[in-house]
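>>> take a look and give me a structure for this.
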Amino acid sequence: MKALHGHTDSYYAATANDPQEYPHLEGEVEADVCIVGGGYTGLSSALHLAERGYRVVLLEAERIGWGASGRNGGHVGVGQRRGQGDLEAMLGFETAKQFWDLSIEAVQLVESLIVRHQIQCDLKRGIMHLAAKVSHDKYLKDEAKKLREKYGYRQVEYIDKEEAQKLVGSKRYLGAQMDLGSLHLHPLNFALGLSQAGASAGVRFFERSSVQGYSRVPPFRVKTARGQVKAEKLVIACNGYLENLEPRLTGRIMPINNFILATEPLSEDLASELIANDFAVQDTLFIINYWKLSGDNRLIFGGGENYTKRFPKDIRNFVRRYMLKVYPQLKNVGIDFGWGGTLAITMNRMPCMGQLNPGLYYSQGYSGHGVPTATFAGKLLADAIYSESEGYKVFSALPKIDFPGGTLLRWPGLVLGMLYHSLLDRIGY
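Okay, the predicted model is just below:
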């Protein structure tokens, strides 16, 4: 298998659908809306705006889906990154319920886009949440009951230790929450499918066109090395790859790196032993392990993270240590791919969305819940540009919290916090 040209060497890039390669931006072009960033947020926003008749230009510094949108675990889960109990405590039940309902809408949006545009991305149904500790097991059981009784969500159920261990072929876990309303997929092929749908709707894509700066009032002039876009509206959709492009947003997010491996293809018997129901799986540790079976029966396993600009030298063995804690029976299985990507977390682990100036929109900080949330965020930004929407109001009303110390001191504070939670992952109940 050969990785898609211009993408990191991952299983996803090696199994990508044939994408269209888009040109560099040359000279000046005009648009109603200019979008910066070719991940799920930008792609979804571009598609939904173009379908409403807007002239849209999207600028991507690398290749479409090059960032976290093309490298993640492919889980499309209902809910937010924060649990409903946390959201109720933060925001009250009514607002927490709004976020729950919007999360279901987000998953449904992903599925409807795949079906409507016939995107081939190994779409499968179901996510299983595994309890790593006794206290986590009680939480999953209570949460399943709450979701069914208080939120009317009937697609979730709790299963006990014996049944959970049979389904995942691991003795490590103590119970599980089964969610039939969630999905999982091949994330890069989903992103490429969105771009193909956008191009068909009239979006003009420019790759390898890194934005060097832009004016802050309309008409916006968005400059690259070889050209510029003039537009009445501007969408910043960079997430973990924002860097210093927009200083007003950098302090609200912390980029962190997560790592994934893909095994060699597994036999049907071994694949069934690992995940009997072919769900995507994730555990309840703070530094989460997550895994699923690919369309060709490889185990795609994510584990471990770091907080610098450097990736481990040997990502395959870095992640393999986490995999073998869950599946010691895989010690002799070959690892064909190992890769990493950068995502953005927020202080409250909820998305950060809104306007910086009239006509200048942004969304970021999906905190590891990006496939459904970023796709939905793109639609909400398109809704807000077209006409104010209730979903956009709910998300944009969330508090915007800067990391303490801004961009200079946020890193050591985060590392200390993560080390603390990593220690908790290893001890206690």
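>>> all contacts plus neighbour counts: C-alpha atoms, from now on.
OK.
>>> which residues of this structure fall in helices?
Applying DSSP state H to the chain gives helices spanning 11-14, 40-51, 84-91, 93-116, 134-149, 161-168, 187-201, 247-250, 268-274, 315-326, 370-386, 390-396, 406-426.
>>> closest to P219 out of these?
helix 370-386 (14.6 Å; C-alpha to C-alpha).
>>> what's the closest one in contact with?
Under the contact criterion C-alpha atoms under 8 Å, 6 or more residues apart in numbering, helix 370-386 has outside partners 40-46, 48-49, 69, 74-77, 103, 106-107, 109-110, 187, 233, 359, 361-364, 366, 389, 391-392.
>>> and if you look at stretch 80-96?
By C-alpha under 8 Å, 6+ apart, stretch 80-96 touches 99-100, 103, 349-350, 366-369, 394.
>>> please indicate which of these are buried?
In terms of neighbour count (16 or more other C-alpha atoms under 10 Å), the buried residues within the contacts of stretch 80-96 are 99-100, 103, 349-350, 366-369.
>>> pick the one among these closest to E207.
Closest to E207, out of all of these and judged by C-alpha to C-alpha, is Y366, at 23.4 Å.
>>> find the residue closest to that closest one in space, skipping its chain neighbours.
Computed as C-alpha to C-alpha, 6 or more residues apart in numbering, the closest residue to Y366 that is not its neighbour in sequence is P351, at 5.0 Å.
>>> how many neighbours does the one you found have?
The tally of other residues near P351 (other C-alpha atoms under 10 Å) stands at 28.
>>> want to put them side by side, so please do this one too:
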Amino acid sequence: MFLRPLQENREHVASYYAATLGEHTTYPTLAERIDTDVCVIGGGFSGISTALHLAERGYRVVVLEGNRIGWGATGRNGGQLIGGFSMDADDLRKDLGKEGVHAVWRMGQEGVDIIKQRVAAYGIDCDLRFGYCDVALKPRDLESFTMDLVRQQELGYPHTMRLLSRDELRSLVKSDLYLGGLLNEGYGQLHPLKLCLGEARAAASLGVQIFEQTRAVKLEQGEHPVVHTEHGVVHAKYVAVCGDAYLGELVPQLSSRNLPAASFVIATAPLGERAKDVMTRELAVCDTRWALDYYRLSVDGRLVFGGACNYTGLAPANVTETMRQKMLKVFPQLHDVAIDYTWGGQIGISMNRIPQLGRLKGNVFYAQGYSGHGVAPTHLMGKLLAEAVSGHAERFDLFARYKHLPFPGGKWMRQPLYALGMLYYRTLDLL
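So this is what the prediction gives:
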């Protein structure tokens, strides 16, 4: 398969989300000096969530976005609202202990609750719906689902979860590919770009100053941090770095621990009555592979189908056809359905798949590395960053205790070395 670089500019990609947004942001570009309490770098979920949490606490906040609000992975993802994190919480046990693992699990579920509360409090129309299913391709997946169900019940998960047999799943998801599933009524789906822009409006209504087309080009760390942009400068008491996969080399220490990987999504033409030939219920669905498929039905009856994560950071030569073939392996009955939208972008991958939260020099904090599982966790991280700024860093410190190593290979070799290493896990998917 031939690969090519992703082609991007400073406006939103031509996605289903951008096409159905119904509005365009018009925040100004910074061209002066500003003094503030907190400067947030990045206008995606992490940055906007942080800004809104801080504004609700009475802080003066400035948000700097190099392109448009929600421009990066926030506005391009599959729209799956899933609690927890992409790693197994037991991986944290050595560093955090049993109680620490339980605390992290509870925080992982909190991200979903934050979104629900935001949507209700600020009247955000983002197509929020509940119902999510993990699907099994192999018997070991079913064993894992059973353990997940027991663990969630032991920890007091408040929503309905149940194992589905092959026939039960087939009655919901019209594919012959799966052996069964794990249904979770506490997770779901949404229109991510509508959510982010709604949260940005809420933040602005509370006094947050948002600047678009305002790229941070230099960060002076310390007790009195300064952020330089292309045409202005921000002096702040605190800085929160939330650029994730699109941070570039602004903070080399963070870039070395966060690898940009390319991921892609398609949306079909509206299916109309044929939507029932795909799913009889509007579920968000994921399989369990490292190179997983994920999909859902949009409110206007399109199949939104994602996957094809590429750890080189490059795109297939024909993204639409690549994704179409992946979709047809799951739903061959859609062979004659048109693909209306194709898009992709970068997601930030941490080496151990655990989100990275921490503090740099002085009053500079950061959050990044959601590893393709960021809609809910970004909202939690924004809350933890706001807690740390306001002097209540207990939960922040717990999460920050986990140490993240840089990717081997340095600036030029870390991407190809990691892509080579991921071939091992792709091989496991086939076994």
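>>> reformat the helices of the first structure as JSON lines; add distance to G304 of the first structure.
Converted to JSON lines, the helices of the first structure look like this (distance: least, C-alpha to C-alpha, whole Å):
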{"stretch": "helix 11-14", "distance to G304 of the first structure": "18"}
{"stretch": "helix 40-51", "distance to G304 of the first structure": "23"}
{"stretch": "helix 84-91", "distance to G304 of the first structure": "24"}
{"stretch": "helix 93-116", "distance to G304 of the first structure": "26"}
{"stretch": "helix 134-149", "distance to G304 of the first structure": "20"}
{"stretch": "helix 161-168", "distance to G304 of the first structure": "20"}
{"stretch": "helix 187-201", "distance to G304 of the first structure": "19"}
{"stretch": "helix 247-250", "distance to G304 of the first structure": "24"}
{"stretch": "helix 268-274", "distance to G304 of the first structure": "20"}
{"stretch": "helix 315-326", "distance to G304 of the first structure": "6"}
{"stretch": "helix 370-386", "distance to G304 of the first structure": "18"}
{"stretch": "helix 390-396", "distance to G304 of the first structure": "29"}
{"stretch": "helix 406-426", "distance to G304 of the first structure": "10"}
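>>> out of those helices, indicate the one that is most buried.
Per residue and on average, the most neighbours among those fall to helix 40-51, with a mean of 28 (mean count of other C-alpha atoms under 10 Å).
>>> superpose on the second structure and give me the mean offset of that one.
Taken over the aligned residues, the distance from helix 40-51 of the first structure to the second structure averages 0.9 Å (mean C-alpha distance after the TM-score superposition for the first structure).
>>> state the span of the second structure onto which that helix is aligned.
Using TM-score structural alignment, helix 40-51 of the first structure lines up with residues 45-56 of the second structure.
>>> outside of the matching stretch, which residues touch it?
With C-alpha under 8 Å, 6+ apart as the criterion, stretch 45-56 of the second structure contacts 40-42, 60-63, 70, 74, 196, 199-200, 202-203, 206-208, 240-243, 367, 375, 378-379, 381-383, 385-386.
>>> tell me the gap between it and the middle of its chain.
15 Å (C-alpha atoms, centre = their mean, to the nearest Å).
>>> next: stretch 331-341 of the second structure.
26 Å.
>>> under the alignment, what does L408 of the first structure map to in the second structure?
When the second structure is aligned by TM-score structural alignment, the residue opposite L408 of the first structure is W412.
>>> distance of its match relative to A269 of the second structure?
Applying C-alpha to C-alpha, to the nearest Å, the value for W412 of the second structure to A269 of the second structure is 40 Å.
>>> now H335 of the second structure
12 Å.
>>> before we move on, what about Y311 of the second structure?
Distance from Y311 of the second structure to A269 of the second structure, by C-alpha to C-alpha: 29 Å.
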